[in-house]
Structure formats: C-alpha cells, structure tokens
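Q: This is a predicted model, with the sequence first.
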Amino acid sequence: MADEQQALFPEPDDSEVEVEMIFESDPPDWDQIIVEAGSVFTPNHPVNERALFAGRIRQVSRLVQAVNQRGQHAILYGERGVGKTSLANVIHEFLSAQVVVLSPRVNANAGDTFDSVWRKAFNQIDLTRKADVGTVGFGAQRGSETVSPMDLVPTDGPLTPDIVRQILVRMSGDAIPIMIFDEFDRLSKRVRAAFADMIKTLSDHAVECTIVLVGVAETIEQLIESHQSVSRALVQIPIQRMGLDEIEEIVDTGFDRLGLEVEASAKRRIVLLSQGLPYYTHLVCQHAVITSAEQRSLRVTGEIVKRAIGSAIEDMEGTIKRKYHRATTAARKESLFEDVLLACALAQPDDLGYFTSKGVVAPLCEITKKNYGIPTFAQHLDEFSSSKRENVLVKEGSPRRFRFRFADPLMQPYVVMQGLAKEKITETMLERVGR
C-alpha cells in the first residue's frame, strides 16, 4: 500500500512543498504577515499551490489515476464552495516531476460555444511553463521555438470535436495535456452534449490527454445528460463537504506558514463554523491573521477569532449579505424571521442537507429562551421558500411532510456567523452544528 501511495503521489523537491515561515527575526514583520495572509488564506480564489492544499486524499488519488490511465477523463461536481477548483488547480503537482504537463484552466460562461471555450483553452497553453524542467510550450527545451496550439486551429470554420481531437493528438506527442473546464454547469446543454461526444471520441482513440470538467451539481446527470454513453471514459468524482480533520489541516497549514500559533478553542470554533466549506475557513482565518497582526500577537486566541468573525461578516460577498438582509428584515422589531432562520441553520439535517419543521423547534426555543411550536413559525418557513424572502430555503415534499434545505450552501454558515456575532448561540450549540 505504501508503494502504491508513493506512485500516486510522488514526493516533489523540498523546495516545492516546504512550508516556510515568512519571518525569521524578532520582532516579526507585521505588515508582511498581513500581506502574506492574502496569499495563504484565499477565500476569493482557489488554492493554486500544493503546499497550501489540504485533505481530499481519496479524490486526489482518483483524479491522478484518471490522468495516468489513457482514455480516462474526469468530472468533479458538488456544492458551491467545497473546493472543486482548488483540487483541479493543483492536480499537476501530484504527478511525477519527470512528466511535462500542460494544464490550462478555463472558466466557462453561459455565452460560450464549443468553439469559443476551446479557443480560450488553446490560447492559454503557450503560457504554461514547468520551471523545474525548463520547458515552454509543448515540452520544447529552453531556447527552442515555442509552439502554440492556436497555430493548428483552422481559420475557415469553428472548432469541432474531431478537430479538437486532432490538435490534442499533436500536443500529446511532447507533453500530457490536462484540459480543465471550470464552471461547466454554466454551458448550454448543446455545448455540454458536444463535450460528451468528444470525450467518447478521445477515449475510443486512446488519445493521451485528460479532460477535467468541474461544475456545481448534486448529480452528474445535471451536468451531462447523455453521460451513459461516456460513463466508461468518465471518472465521476463527487466533491463533498470536507471533514473536520481536513478543515483543521487547512487551519494548521496556513497558520504554520505564517508563523502563528492558534489556541485549540479558537481553532475549534473556526473548524465548526466552516461547516465543511473551505471558503469560510479561508475567510475567517484571513481576518484572524489580520486581527492578530494588528494586536501584535503571534497567538490566535478565541477573542481574536470572535473579532475576525465580525470583520468576516462585513467582508462577505454581497449576494449572501443582501439575501440575508432581505430574508430577515421585517416591519415589526419583535419579528421572528432572524431567529427562525438561525434555528434552520442549527437544525440537524439528513445526508442530503434537508431538515424538517420539527427539527427547527428545539434550536428556536434555545435561541429565544421561549417555548414555540411549529404553528408559530410555519409561515416563516413558507416565506423563506418564496420570492418574498429571497428563496433562501428550498421546500420539497407534501403537506405535513415538507422538508427544507438552504438554497445556497454558503448561506447556512453565514447565518451561524451572524448568530455568533450577536451572541444568540452558545459554543455548545455550535458544537452540535459541527457533528
């Protein structure tokens, strides 16, 4: 087993993965720590460095196996904010250092065609470099001519799956292309169907390249409806929320990189608050570093994390903040909308993230310190599931058997953060959320 893991995850040079502190002298360079916090903890963009990548060993293994097996391709899918793009970004660093890899990543958008999205990808490849072997372009030695795949693109018509296949065959002669298409769910059904046809063609011809599709979806059918025809060629890798130990690894790796120590209770709060979503781990940790530097403290305490949560709420993306405000604002000050939504965030969900009205009762009573039954907040749940309250919840089922979940997975931790900042929930309640 050890030999197998070594083959899957070859150890790069120490210079590639060694986590170095950004200061060695006393006193620390606090301004530099604040600057580095923005590159170590990155809530607004994916991780792009193996040394800062944490967890996901099983998913990395499956993706590496897909890359190493000719004719195999991969699709990464899951909720928003779970780290799909970060995994795709660093996969080339888990391959053998002796392999020349071309790994452009393209962000698809709703207006893209099959032709335009592939032109985006090919336009990036001559910028791909692998410094440790001194190569540029298609594996050319330093000092030799750089070749762009755009030189192979016909000028008299759009790119088709067969033309793309021919270009990839030419490219694979000198390097291994790993073509990453992020936000694949934004493409039209017609374009996604063309990708399915092309993947089948690449697999049938055993072209030595790997297509990696990345998209937000609960099931693969939501991304590729005709996936049955390509199922043998497409490794399906669901990216679920991270475990507590994986989130803790993100915290430890980042603070170690910055030369900071974090108290156990402070780290526990960050881990539980993240709800398995690395976006929140990076967001709160980034603000915790800034707060620590402002206080000239090399130790991240519970009080520092508490303040970091407050500043993270202010820094949260506008869509979530706006929807939360519209969902919880009411004309009457004594309205329960804010408390009911917080109780929903604390309710115990099933494996698919759904909770019931009954599950809201206990946390609501604990938050308000009053006894409430389902009839008190049934209308609130209905409004949360409608445009009147920004559709923050999704409702499914039949009367008396309705179940609910948050429409946007990033909303639930934000609601909990608001509850912590306003001291409406206790550490014990937060512990129950993390289980």
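A: Yes, it's here.

Q: CA only for contacts and neighbour counts going forward, please
A: OK.

Q: what's near enough to touch Met316?
A: By Cα atoms under 8 Å, 6 or more residues apart in numbering, Met316 lies in contact with nothing.

Q: and the gap between it and Lys84?
A: Relative to Lys84, Met316 is positioned 20 Å away (Cα to Cα, to the nearest Å).

Q: which residues does Gly81 contact?
A: Gly81 sits next to 277-279, 409-410 when contact means Cα under 8 Å, 6+ apart.

Q: All the helices of the stretch 301-435 of the chain, residue numbers only.
A: Counting by DSSP state H, counting those that start in this stretch, the stretch 301-435 of the chain has helices at residues 302-315, 318-328, 337-346, 357-368, 374-384, 411-421, 427-434.

Q: in the fifth one, what's buried?
A: Burial within helix 374-384, assessed by neighbour count using 16 or more other Cα atoms under 10 Å, is assigned to 377, 380-384.

Q: How about the second one?
A: Neighbour counts using 16+ other Cα under 10 Å place 320-321, 324, 327-328 of helix 318-328 among the buried residues.

Q: Kindly report the same for stretch 206-226.
A: For stretch 206-226, burial by neighbour count (16+ other Cα under 10 Å) applies to 207-217, 220, 223-224, 226.

Q: How far away from the center of its chain is it?
A: 16 Å (Cα atoms, centre = their mean, to the nearest Å).

Q: Quick one: list the elements packing against the helix or strand hosting Ala121.
A: Assigned by DSSP states H and E, Ala121 falls within helix 114-125. The contact analysis (3 or more Cα pairs under 8 Å, 6 or more residues apart in numbering; DSSP states H and E) places helix 114-125 against strand 105-107, helix 189-204.

Q: Next, format those as TSV and append distance to Val340 and mean neighbour count.
A: TSV is the format used below for the helices and strands packed on helix 114-125 (distance: least, Cα to Cα, whole Å; neighbours: other Cα atoms under 10 Å):
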stretch	distance to Val340	mean neighbour count
strand 105-107	37	18
helix 189-204	38	19
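
Q: Now tabulate the ones you listed in JSON lines and tack on distance to Asp126.
A: Output for those, formatted as JSON lines (distance: least, Cα to Cα, whole Å):
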{"stretch": "strand 105-107", "distance to Asp126": "13"}
{"stretch": "helix 189-204", "distance to Asp126": "22"}
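
Q: Check it against this one:
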Amino acid sequence: MDVFQAFKEEKQKSHKVDAFYTPSKPVSSPSNLRGRDEEIQKILGALTTPGRHCMIYGDRGIGKSSLALSTLEGGRKHQILPEHVFQYRCIKNTTFKDIIEKAALFIDEAYRHNKTETTKKFGARARFLDIFSLEGTREEKITIEKEELTANKAATVLHHLDSVMLIDEFDVVRDDVKHEVAEFVKQLSDASSPFKVLIVGIGSDGAALIAGHQSVIRCMHEIKLPRVEDKYLSEIIESGEAGLGLTFEPAIKNSIIEISSGFPYFTHLLCKESAEEAIRKSADVIDKVIFEQALIVAVKNTEGQLKRCYDLAVTSSRTDMYPKILLSAAKFNNEQFSVKSWIEQIFDDHGLTLTYGSMNNYTGKLIKAERGEILQLVRRGVYKITDPRMPSYILMCHNAVP
C-alpha cells in the first residue's frame, strides 16, 4: 500500500469516529441514544394525548436535546408522531415571534392557493402573513402582521395543524417570552389541538423553566432527566468499539465512566479523542499511553465555559492549593458537602490538614465572580460545586497531569 492510499484509509476511518462519538452536537438517531427508553415512552405518551404537551429539564450536558431529537425522529419514522416537526433553538434575545414564525410561514405556504371566504386583520401596517386556516369545510384567511404574532393569534392560526414544535434551550429566554409560550400552550390544550409543543431547557424544576406560569402546568407533562447510568455509558463506548474496530482496555473504560459521572457529553468527548489518537498511531487498542494523550486534548477541547470558570478558580501566584481542594470537592460528585467532610476528603487525597479558618479563606474566594463562582454556598458551612459538570472536568484535568 502506498503512502497516499494509507493516508486516505486513515482519514476515512478517522471520519467515522464522528458517527459514534459526538460531544459537540446532540444525538439525533434513536439507535445511538442510550438508557432513555422510559423517558422516550413518557414523551410519546404526552405528545399523543389530547390536550397534553411536554417539557424536558435537567442539568446541562445530560442529553436533553439528544433525547428530544431522537424521540421526534423515532416517532416520525414509526408514524407515531406527525411528519412535520419544527425546531427552534433559543438565544437570549429570542422573541415569541421568532419561535413561532417558522410554523406560521409553513401554514402560509401550505394554504397559499386556497380560496378565502372571510378575512380577519390584526395590525395596521405592512409585512403581513396571509395564513389560511381550515376548519371543517370552511376556509378562512387570517392576515397577521408578523410583529403582532401573539400567543392568541398564533394559537388561532396553528391549532388545526397536526405537528410538533421543539423549543430548545428555553431557559435562556426572558420571562415575558416564557409567559407568552405558556399561554400559547394553554390555548392549544384548551382547544385539544393536534399541534404539540415540546420544551427543552436547563432547570431544577419545571415551574422555573416556564417562569411559574401555573395555568399551563396541568397540561404540561414534566420530565426531569437524571444522569445516565454507568451501564449505558458503557454501551456508548462499546458501540464505537464495534463500529470502529477499536478496543478500550477495561481500566480505560472504567476511567472514562468514572470521569463522566453520568454525563454522556464527557463519555463522547473522551472516546472521540481516544479513538482519533489511536487511529493516528495505527493502534487497535486504546491503552494508558493513548488515553493519557487523549485526556490532554480533551481538556483543551472541553466547552469554553467550564475551562474559563476552572482557570479563574485555580489561578493564583501565591498557592497551588486551589486545584487540590477542588479535586477533593469533585469527589462528592456535585452533592452538597460540609466543610468538615471536605477537610477530611482533602486529608485523604493529599495528606494535608486544613483548619476551618483556612477553609473559610478559600471558600470566600471561590464563591466570588472573580474566581468564576465555581462554588456555591448552600447554607452555613455547606457548599456545592455550582456547575454539575464541573466535577467531571476537574477529574479530567487531574488525570491529564503527567
């Protein structure tokens, strides 16, 4: 085999890694989703029940978007859910019109050639949507100014459409937008509309995600997504092994699962970097040497928010204590921990005996913005790491040190 053919085959094999390990994007194929069968059934149940809609919430990086996309794809493929699915990923300045406009424009195109009997006008200026709504045998043209596409008018336009709308990263929008979406969902529910809404966002409870809009809670099935069990993280690794012709040594597989702490993001990231490093070295087995190099690359390629927060927390010209005490904090796996338990863990990990006074000095800094607010005070003498993904990143940084 000449050098060009060898390079081509290596490149093709490396490209296949992205088919199995995808830390940078959600899983969209049901066959690649692991450990979420119960949640899939709940989502399908809600979206096929008259008057019901669905909300998925939980920690960042836990697989909420992957669950939503895979469920919708599988539901369409097996003709459980309607063919038309609209997706919108929110940003901070997202408006209600931004979220709903794609579905409204779809209606506009779908019924553009229908004849009209009556016309309702909302708004008096230019830039109108000429939307046709079918109700039994009667056709009605509704002319709506785009800037006036409110919850009430959107529900009037869309409530006959058999479709699903996925609203992702809903936690970042303003409360007034959350209230508008909640009102839209409520009106769809009251009308037993076939148009369904699936909301996805970061949150500790469903009420926070919809800004406490109580009237929509009765029609919104809430799913709090837990961390993925270790056996399903193992399946993610094994799927790539089979597809790529690679083998992770048992100790390496255990390290990946331990670092991941139930977050599939880290499993995908570590497996991707390990697989690509093995391919570069023409190796079939991912051993300690390959994994150590992959860890270094994975730390560099981790989401920027985690890197910045950790770097702010540990940067100090006078002491190297911050990485040590944060490593011990990470051992609590983002559970709340007392200062007493933390001191004991630091002694077990590093053989260091710290006083309550010295710990107060460290914690006082780690809860501040200039230190990345990496730590959160739960109550007097009890703390937790603010970002639930941070313990995994800390463990990864620790293991990446030669």
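A: Thanks, I have the structure now. What you see is a predicted model; the values in this text were computed from it and never measured.

Q: And the TM-score between these chains?
A: Once superposed, chain against chain, the TM-score is 0.84 (TM-score structural alignment, normalised by the length of structure 2); 367 aligned residues with a Cα RMSD of 2.5 Å.

Q: so who does the most centrally placed residue in structure 1 touch?
A: Taking Cα atoms, centre = their mean, the centroid of structure 1 lies closest to Gly83, which sits 2.1 Å from it. By Cα under 8 Å, 6+ apart, the residues touching Gly83 of structure 1 are 46, 239, 277-279.

Q: Now which residue in structure 2 aligns to it?
A: Under the alignment (TM-score structural alignment), Gly83 of structure 1 pairs with Gly63 of structure 2.

Q: What separation is there between that match and Leu72 of structure 2?
A: Per Cα to Cα, Gly63 of structure 2 is found 14 Å from Leu72 of structure 2.

Q: Asp349 of structure 2 too?
A: Separation of Asp349 of structure 2 from Leu72 of structure 2 (Cα to Cα): 45 Å.

Q: got it, and Ile99 of structure 2?
A: 18 Å.

Q: So these two - more neighbours on which side?
A: Higher neighbour count among Ile99 of structure 2 and Leu72: Leu72, with 28 against 21, using other Cα atoms under 10 Å.

Q: just to revisit the earlier point, Gly302 of structure 1 is nearest to which of the helices and strands packed on helix 114-125 of structure 1?
A: Proximity to Gly302 of structure 1, assessed across those by Cα to Cα, is greatest for strand 105-107 (38.0 Å).

Q: Which strands and helices lie in contact with the closest one?
A: Counting by 3+ Cα pairs under 8 Å, 6+ apart, strand 105-107 of structure 1 packs on helix 114-125, strand 176-182.

Q: Structure 2: matching residues for that strand?
A: Alignment of strand 105-107 of structure 1 against structure 2: residues 87-89, by TM-score structural alignment.

Q: And for stretch 311-319 of structure 1?
A: Counting by TM-score structural alignment, stretch 311-319 of structure 1 corresponds to residues 297-305.

Q: My guess is Met150 of structure 1 contacts Phe122. True?
A: Yes. Met150 of structure 1 is within contact range of Phe122, at 6.0 Å (criterion: Cα atoms under 8 Å).

Q: More neighbours: which of those two?
A: Comparing Met150 of structure 1 with Phe122 by other Cα under 10 Å, the one with more neighbours is Phe122, at 23 against 17.

Q: the helices in the stretch 51-200 of structure 1, which residues?
A: Counting by DSSP H, counting those that start in this stretch, the helices of the stretch 51-200 of structure 1 are 57-68, 84-90, 114-125, 161-171, 189-204.

Q: which one of the ones you listed lies closest to Leu76 of structure 1?
A: Short answer: helix 84-90, nearest of the helices of the stretch 51-200 of structure 1 by Cα to Cα, at 6.5 Å.

Q: By how much does the closest one deviate from structure 2 on average?
A: After superposition onto structure 2, helix 84-90 of structure 1 sits on average 0.7 Å from its aligned residues (mean Cα distance after the TM-score superposition for structure 1).

Q: For the aligned residue in structure 2 for Gly259 of structure 1, which non-adjacent residue is closest in space?
A: Correspondence of Gly259 of structure 1 to structure 2, assessed by TM-score structural alignment: Gly245. Leaving aside its sequence neighbours, Gly245 of structure 2 sits nearest to Asp284 (Cα to Cα, 6 or more residues apart in numbering; 6.9 Å).

Q: Also Asp349 of structure 2?
A: Once flanking residues are discounted, Asp349 of structure 2 sits nearest to Ser328: 6.8 Å by Cα to Cα, 6+ apart.

Q: What is the aligned counterpart of that neighbour in structure 1?
A: Using TM-score structural alignment, the equivalent of Ser328 of structure 2 in structure 1 is Ala343.

Q: can you pull the contacts of the aligned residue in structure 1 for Ser358 of structure 2?
A: Aligned by TM-score structural alignment, Ser358 of structure 2 pairs with Thr376 of structure 1. The neighbourhood of Thr376 of structure 1, defined by Cα under 8 Å, 6+ apart, contains no residues.

Q: counterpart of Met396 of structure 2 in structure 1?
A: Alignment note (TM-score structural alignment): Met396 of structure 2 maps to Met417 of structure 1.

Q: For the helix or strand containing Thr253 of structure 1, buried residues please.
A: According to DSSP H and E, Thr253 of structure 1 maps onto helix 244-258. By neighbour count with 16+ other Cα under 10 Å, helix 244-258 of structure 1 contains the buried residues 244, 246-258.

Q: Glu183 of structure 2 against Thr150, yeah?
A: No. Checked against Cα under 8 Å, the pair Glu183 of structure 2 and Thr150 is beyond contact range at 9.6 Å.
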